[in-house]
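>>> need coordinates for the below:
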Amino acid sequence: MKFFNVKTVTETLAVIAEEFRPVRLPVEVPLAEALGMVLAEDVISGEQVPHFARSTVDGYAVRAKDTFGASDSLPAFLTITGQIDMGRAADLYLHEGQAQAIPTGGMLPDGADSVVMMEHVEEVGDLLNVYRQVAPGENVVRAGDDVEIGETVMAAGHRLRPQDLGVLAAIGRTSVRVYPRPIVGILSTGDEVVPADKRELAPGEVRDINSVTVGAAARQHGADVIFGGIVKDDCDAFLAKAEELYRQVDFLILSGGSSVGTRDFTVQVMQSLGEPGVLVHGVSIKPGKPTILARAGEKPLLGLPGHPVSALIIFHLFAVPILHRLQGIRPSASDKRLPARISRNIPSAVGRSDYVRVKLEERSDGLWAVPVFGKSGLISTLAKSDGMVEIAANKEGILEGEVVSVYVFP
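From the prediction side, this is the model:
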């Protein structure tokens, strides 16, 4: 393979930001089906939450000024004039010197401005002895304290979590406009690659790890996955299978076949699938230099290295941002990192970005990143890692104790 368009990691990410956007139009889905999907619209509330003032404790609705100065030795005396039931309107106005029993979540009656807790009162017939003063608004959630009318409760580009669905339900939304889950196709190549479920391996054979790991990672980032199987190192067979899979998906990932060698057909296949073709042919990175990025029509194509560790690291660096672009996710939400101190010196060659797997350890003096070393074919090194640290292309390494930014694996 001749690397004719090698780019830096930053340049490759810039290409992704420039070239890719959602392939399919937004759809309206029921709230119950929207978990993990990405909003295609700003959600603006048409009502208050809560829509009435309510108590946060079991106790008595009161006017705060009627309790001022109350203590164990000198209680305030109020007249109990009623009881508020859950799910019912508080119809009885509360006048000066009065109290009404109220449960947690009950509607605060007009005239009341606070609630005194049950633990701080004593009932004596219709008389309420109050042994602790309360401030105006104490133990009360006012109408609109959670959400106001006209408030933007969620912005377009936000991936919906369970708590987000709760907010949407609270403001009366039963459906939401989202981007469809991108469909990712994964096609593995190589004469030596056999299905992962093969029990007995012949000499020279390796199980298809990448389809399992990359497919799982794609689903983890909101995609549906179609597995295209395994094709041998034959250009015609490779192209025929890639064309078939390309028609079914929004994003095609080719695993293997991007290493240096005479049987590398990935570039030819990508060029044949549509214009503009290959955008990045090699990245100045370790591991993962033989990475290929292309676009056929509106659809992204990514050629991953065959080695499992390289493939998954490249997936996190480049496929995840592509998936985010396809789902309309805000760029600021696409990269989660933690600061930590590196536990040892790590040398690096200037001119390429090195990505080192690390395990995070919480020590008495803070969070430390402990390197997990191993060759790119050793998948167990990733299983032992919590994330990875970049050594930038302009650095000769990082020193023990230096604060680094850890890309944490989901």
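
>>> rest of the way, CA atoms for contacts and neighbours
OK.

>>> Leu312: neighbour count?
22 (other CA atoms under 10 Å).

>>> am I right that it is in a helix?
Yes. Counting by DSSP: H, G, I helix; E, B strand; the rest coil, Leu312 falls inside a helix.

>>> ok, it - contacts?
Applying CA atoms under 8 Å, 6 or more residues apart in numbering to Leu312 gives the contacts Asn210, Thr213, Val214.

>>> what does His51 give?
Going by CA under 8 Å, 6+ apart, the list of residues near His51 reads Ala143, Gly144.

>>> how close does it sit to Gly166?
Note on His51: its distance to Gly166, by CA to CA, to the nearest Å, is 16 Å.

>>> how about this one, so we can line them up?
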Amino acid sequence: MSDHQPDRKQSGFKETTRVAAAREQLQEVVAGHDRTESVPLLDADDRVLAEEVVAPRNVPHYSQAAMDGYAVRAEDTFGAGGRSPEALRRAEEMGPGAAVRVHTGSEVPAGADAIVMIEQTDRFGDEIEVFDAVAEGENVASVGEDVEKGQSLYEQGHRLRPSDLGMLKSVGVREVTVYEPPRVAVIPTGEELVQTDPEPGEVVETNGLTVSRFVERWGGDATYHDVVTDDETALREAIESNLDHDIVVTTGGSSVGERDLLPEVVDSIGDVIVHGVALKPGHPVALGIIGHSPIGSQNSKSSGNIVEHDTMASENSENSEDSDPDGEETPIVMLPGYPVACIINAIQFVRPALKWTGNLPLDDFPTTDARLERKIRSEPGIRSFVRVTVNEDGEERSATPTRASGSGILSSVALADGWVEVPEEREGIPAGETVAVGNWEWSA
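Okay, here's the model as predicted:
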């Protein structure tokens, strides 16, 4: 442990870091990886391009009829009107005064320069009466009108959507180079955890499963590990054996109790940069980095019991060098063991770390506006996340805070429709106010 780090088990959380500052410090130690792979379009939905894509051909690649009707020379229709139609001869090839039947998508016959819509014509034997004059190029899609060969379609870093895949297929692209999904190791910890039916004193492991599935939804490749007991050697071995991942995530053991060993274990092989965040539920989250060069310490700015910029532990260089001789860095997010606190912190810290590592866009969660049915209480200086259910009555929506609000009550998340985020500068939200309900089950 670095000399300037307090004994967490003695001091507890006398100082906590604001959410925004903690995320900034995490971002400083997270680097985007440069691993790429080539994938067929069928597998490229929601993947992020690792290089620019340029159109290899025109779309359309031939002069194309944009309507069902007749290909004509525009000059042959001049003067046509509802009361005085122009008569053209129905033909198989173009020539003066000719009209050739075409369908949407057909190649425009050589010599034609416009298409008369079928609705503006009548056929009488071998004659076609045209009731509306057309201009040159009317109802014709020229070569490259949609996409020109050599045109830049998408820049590096663009996340592909289904419509993008259709566009790429139309120009002849069959494979794209994308970033590999970031690899995330999810390690549940706790001697009381089991994967099967629990005996008295045992608890079914859910945090690791939940977080690993969130990682997959957010665009990562999750490795969901077996439970690791509360033992320093076992925890250290589990972490060190997963430093080949882009991010290591642990669940449980992040607070300041006798069995909360993870911050000290991480400090012994790397650095804990944040321990304790001004967030509810879930302030016992810890953030660290393993296998990196020492980081110079920064001055703290304290506001009451909230630290604006926590001091980065930086003097454990001997352990850092020993843990990773290649000098690569592996961020670690130590999530609290209570299920709700675990989920909230995964969303606040694991998700952005995954996005930064995988070169993925960090989009905001979609929200639904609703009128708050009951007052929400919160502490000033703490960012609170309150679970709510949403009810609709016609066009009116109302949000009701869940009665079960403890950070260990998983059903309060599973049965809720979303959360209301109360910023640090507010002391609760009164009933009747319109609030934004965030959808935490959103995939992106």
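
>>> of all the contacts of Leu312 of structure 1, which comes closest to Pro182 of structure 1?
Set against Pro182 of structure 1, the nearest of the contacts of Leu312 of structure 1 by CA to CA is Val214 (14.4 Å).

>>> now do the contacts for the closest one.
Residues counted as contacts of Val214 of structure 1 (CA under 8 Å, 6+ apart) are Ala311, Leu312, Phe315.

>>> quick one: map the last one onto structure 2.
Alignment note: Phe315 of structure 1 maps to Ala346 in structure 2; criterion TM-score structural alignment.

>>> what about that match, how many neighbours?
25.

>>> cool, and Trp419 of structure 2?
The number of residues packed near Trp419 of structure 2 is 25, by other CA under 10 Å.

>>> three-state assignment of the equivalent of it over in structure 1?
In structure 1, the residue paired with Trp419 of structure 2 is Met388, using TM-score structural alignment. What three-state DSSP gives for Met388 of structure 1 is strand.

>>> does Met388 of structure 1 touch Pro410 like I think?
No. Met388 of structure 1 is beyond contact range of Pro410, at 11.5 Å (criterion: CA atoms under 8 Å).

>>> one step back: just the ones of the contacts of Leu312 of structure 1 in strands?
With strands taken from DSSP state E, there is no overlap with these.

>>> wait, which of the residues you listed is closest to Ile183 of structure 1?
Val214 (13.1 Å).

>>> and the strands in the stretch 201-350 of structure 2, which stretches?
Assigned by DSSP state E, counting those that start in this stretch, the stretch 201-350 of structure 2 shows strands spanning 203-204, 221-224, 247-251, 270-275, 279-280, 286-290, 302-303, 306-307, 330-335.

>>> would you format those strands as TSV with mean neighbour count included?
Below are the strands of the stretch 201-350 of structure 2 laid out as TSV (neighbours: other CA atoms under 10 Å):
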stretch	mean neighbour count
strand 203-204	14
strand 221-224	20
strand 247-251	26
strand 270-275	28
strand 279-280	24
strand 286-290	26
strand 302-303	12
strand 306-307	20
strand 330-335	29
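
>>> kindly provide the distance from the aligned partner of Asp236 of structure 1 in structure 2 to Ser241 of structure 2.
Aligning on TM-score structural alignment places Asp236 of structure 1 opposite Thr233 in structure 2. Going from Thr233 of structure 2 to Ser241 of structure 2 by CA to CA gives 12 Å.

>>> please apply the same query to Ile409 of structure 2.
Taking CA to CA as the measure, Ile409 of structure 2 falls 32 Å from Ser241 of structure 2.

>>> between those two, which has more neighbouring residues?
It is Ile409, of Ile409 of structure 2 and Ser241, that has more neighbours when counted by other CA under 10 Å, with 14 against 11.

>>> quick one: that one and Pro339 touch, right?
Yes. Contact criterion CA under 8 Å: Ile409 of structure 2 and Pro339 qualify, at 6.9 Å.

>>> tell me the contacts of the closest residue to Val147 of structure 2 other than its chain neighbours?
Take Val147 of structure 2 and drop its neighbours on the chain: the residue closest to it by CA to CA, 6 or more residues apart in numbering is Val59, 4.9 Å away. The neighbours of Val59 of structure 2, taking CA under 8 Å, 6+ apart as the test, are Val143, Gly144, Glu145, Asp146, Val147, Glu148, Lys149, Ser170, Val171.

>>> tell me which of those residues you also see in structure 1.
Retained contacts for the contacts of Val59 of structure 2 in structure 1, judged by both residues aligned by TM-score structural alignment, their matches' CA atoms under 8 Å, are Val143, Gly144, Glu145, Asp146, Val147, Glu148, Ser170, Val171.
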